[in-house]
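Peer 1: With the sequence up front, the predicted model follows.
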Amino acid sequence: MRMRTPRPVTVDTLIALAMTATAVRLGQLSVAQGWPELDASAYVLLVLAHLPVALRRRAPLVVFAVVQVAGIAYIGLGYWPVASAFGSMLALYTVASVHPARIAAGCAAVMTAKWVYAGVISDSLSTGLVVGQALLYCSVLVWSGTLARRSHALGQQLRAEQAERARREVAAERGRIARELHDVVAHHMSVISVQAGLARFVLDSDATTARDALTTIEDTSTEALEELRRMLKVLREHDLGGAESAAPMPTLARLDDLVQRVRAGGVPVELNIQGTARPLPPGVELCAYRVVQEALTNVLKHTHHAATQVRLHYAKHELTVSVTNGGEGKIPAIVSSGGGHGLIGMRERAKLYGGTISVGPCAEGGFAVSLTLPTSATAARWRDERTR
């Protein structure tokens, strides 16, 4: 069970009571030190010199003034000065911990003067020793309070920076989720749109083709819902503070299913894998999958039945993915305008995983998307050294 932290005013009240009790006890021993015995006025002044520190955080300057006046009056009546010193020392530290150095220095000068006054009216201590003690104690108190004030300011700055960093991370996460939603919805809706148009066109003349198109729509919509559920599951786990589940998004092992769906939409797509396929970091596989998905979505939107080549090349240190479409020279709008969420999402994904991407028209017509990703942090360093 987690224990509650005491409130500052409660802690200060306990400190004030403890200091007052200690001061009264020392005052009762003042006769043994050669000082007058305390009377009612002395007890009242001792209480006033210590009990107000319970409010030191709320009004440090007022508390400092009250305890100093009470201490000066106590000393002026000829009582033992040591018994009245604790409250003024804590009050000076508090002033230095919350106010600028010039105010703390002024308060330290007042306290030093009081200390010197106590030495002057006392015949038992030399003036030089009293002045030295006053300067030493006041300097230490002001220095300690100043350090506490600076530490508090640095702590506030650190908390503000952490809050700002958290806000930026939340914004980045929202952007990532938006890109994921775009990739999922755009691709699947494009396939569904093409298949729905095909089914309507052949509904009366070719029932088999219409049935196949409806089956593709069913499978595609089911998969889209599954991906959205996976994403929502990850979001809920983050909200509950739990660990992220493994591989909530598609991997390269599902590229063949993606290609089959696009083929069902009327686009002749060929998948060619070079090198030895191997498991890669989840982020790398997701990045490559989404880039291929976005490129094929653009084929469905802009070039329809143009032949498309999807190539994966597994090298030792990197993965190369290319999607080439021979669409009779027609360039997708996102390429010709240089904008669009799809192209921005591709570039951001590639940059996030240390890769490079190029999207543009081919010399013989159509367009091509080429992505190169390092397969690990070590591979990224190896590639950087190779390109120097």
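Peer 2: Okay, I see it. Because the structure is a prediction, the values reported are computed rather than measured.
Peer 1: only C-alpha atoms for contact and neighbour calcs from this point on.
Peer 2: Fine.
Peer 1: Residue 361: what's it in contact with?
Peer 2: 329, 331, 335, 367, 368 (Cα atoms under 8 Å, 6 or more residues apart in numbering).
Peer 1: quick one: which of the residues you listed sit in strands?
Peer 2: Residues of the contacts of residue 361 located in strands (DSSP state E): 367, 368.
Peer 1: of all the contacts of residue 361, which two lie farthest apart?
Peer 2: 329 and 335 (12.2 Å; Cα to Cα).
Peer 1: now for the helix or strand hosting residue 163, which elements pack on it?
Peer 2: Assessed by DSSP states H and E, residue 163 sits inside helix 127-202. Under the contact criterion of 3 or more Cα pairs under 8 Å, 6 or more residues apart in numbering; DSSP states H and E, helix 127-202 touches helix 85-98, helix 101-121, helix 207-239, helix 255-264, helix 282-298, helix 341-352.
Peer 1: structure B:
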Amino acid sequence: MQTGRWRRRVDPLVTDTALACVLAVVTVVYARQSFAARYQSEGWPPFGLLAVALSLAVNLPLAVRRRAPWLVFAVSHGAFALYTAAGFQPSVNLWAPLLACYTVIAREPAGRAAWAAAVTAAAWTGSGLAAHLSPELSVAQAAIAVGVVWAFATGSRRLAQHNAQLAELTAQLEREQELRARHAITEERLRLARELHDVVAHHLSALAVQAGLADFVFTSDPAAARQAVVSIGESSRQALEEMRGLLHVLREGTGPGDADHLYRPSPGLTRLDELVERARSAGCEVSLSLSGPRRALPQGVDLCAYRIIQEALTNTIKHAGPEARVTVSLEFGTNHLAGQVTDEGGKAPAALPSSGIGLLGMRERARLYGGSLRAGPRATGGFEVVFTLPLAPLDTAGDS
């Protein structure tokens, strides 16, 4: 693991420089020792300063082969051609031009790489002829050497292209994951905004009406005023309970003692009677009608129906006034849940502003679960909210 990280930290220029220096030193030392032992007897010129200088010119440019592959290729092959033309023993400097050719083939398109391979093959063929090899052997030696380099270099180029594509795909996937995470956060914020609106608007509307009623009958009907104050206390406690649940969801972490609050079930139609009683305590005359076989609903659908009815009753308290008569109807069908909240209108309270978010939230909730919702004034006066939510068929729902 540590070795892999160390390799990734090493600059390629450093490794190429080290390789160029090693090749230059080995070439010069080997050539001078070989000339003294063997090449002099074969009639080659002495390996003097000119031979050393040309050998360094062949090998040292490899230090920048990744940064300027064509320049290194030209300098190395040019110096190699001069070295061969000067009559020095040609087999000494064969490998540096071959490595320069590899670099060009690995980095350039096939058309340009073919020109580099042809030049290197010609240089190797000329070196073989200068070394007194037969033309056939010289050509075969050059073809084999350049062919091996071509195979390795093209394989390296394809691998580099594949790695680049993988890196691009990885970056694209990371961007998509980030976008999905942001989208999920946005959806969660919208959901929590709807929940906060439903909780705050419903309970505060009921509190405002009940407080107004208590103030109105404080002297004329103390019993009614006391009942209104009791209702204010109950509504406040229920609002605090639901707000705590939402705030626990928003917390970054919870301790072991908070688990009960965090996983407390969301309200549903089982608490519909409490919802109706709160509306009645605000002064509305509410009648509840249920039809069809009752059954357990999915949690999301259950919460959706509860929130729609809650918002409809909240709007009634806001806009129709405490004396309005409201009818809440629920029908459990074989494959749907249908609900209707209607009021006959009344005198609206003086100061209960509306943002218009409630109707939008109800429609969003219904669409979220594949249902529909219609809300608007009635022809005979008042207002109505009608919604339908799809359910699994009754024979596969598991409860009835």
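Peer 2: Yep, it's here. Because the structure is a prediction, the values reported are computed rather than measured.
Peer 1: what TM-score do we get after superposing?
Peer 2: TM-score of the superposed chains, computed with TM-score structural alignment, normalised by the length of structure 1, equals 0.72; 349 aligned residues with a Cα RMSD of 4.5 Å.
Peer 1: just to revisit the earlier point, nearest approach to residue 304 of structure 1 belongs to which of the helices and strands packed on helix 127-202 of structure 1?
Peer 2: helix 282-298 (8.8 Å).
Peer 1: got the buried residues for that closest one?
Peer 2: By 16 or more other Cα atoms under 10 Å, the buried positions in helix 282-298 of structure 1 come out as 283-298.
Peer 1: With stretch 57-68 of structure 2 instead?
Peer 2: 57, 58, 59, 60, 61, 62, 63, 64, 65, 66.
Peer 1: Tell me the spacing between residue 384 of structure 1 and residue 375 of structure 1.
Peer 2: 13 Å (Cα to Cα, to the nearest Å).
Peer 1: can you list the helices and strands packed on helix 127-202 of structure 1 in a markdown table and add distance to residue 145 of structure 1?
Peer 2: Output for those, formatted as a markdown table (distance: least, Cα to Cα, whole Å):
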| stretch | distance to residue 145 of structure 1 |
| --- | --- |
| helix 85-98 | 4 |
| helix 101-121 | 9 |
| helix 207-239 | 41 |
| helix 255-264 | 65 |
| helix 282-298 | 50 |
| helix 341-352 | 46 |
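Peer 1: Just name the most buried of those.
Peer 2: With neighbours defined as mean count of other Cα atoms under 10 Å, those peak in mean count at helix 85-98, which reaches a mean of 24.
Peer 1: Can you name every helix or strand that that one contacts?
Peer 2: Partner elements for helix 85-98 of structure 1 (3+ Cα pairs under 8 Å, 6+ apart): helix 8-28, helix 60-76, helix 101-121, helix 127-202.
Peer 1: on that earlier part again, among the contacts of residue 361 of structure 1, which recur in structure 2?
Peer 2: With both residues aligned by TM-score structural alignment, their matches' Cα atoms under 8 Å, the contacts of the contacts of residue 361 of structure 1 that structure 2 also has are 367, 368.
Peer 1: May I ask which of the contacts of residue 361 of structure 1 has the most neighbours?
Peer 2: Taking other Cα atoms under 10 Å as the neighbour criterion, residue 367 ranks highest of the contacts of residue 361 of structure 1 with 25 neighbours.
Peer 1: That one maps to what in structure 2?
Peer 2: Using TM-score structural alignment, the partner of residue 367 of structure 1 in structure 2 is residue 383.
Peer 1: Wait, that match touches residue 346, no?
Peer 2: No - in this structure residue 383 of structure 2 lies outside contact range of residue 346 using Cα atoms under 8 Å: 10.3 Å.
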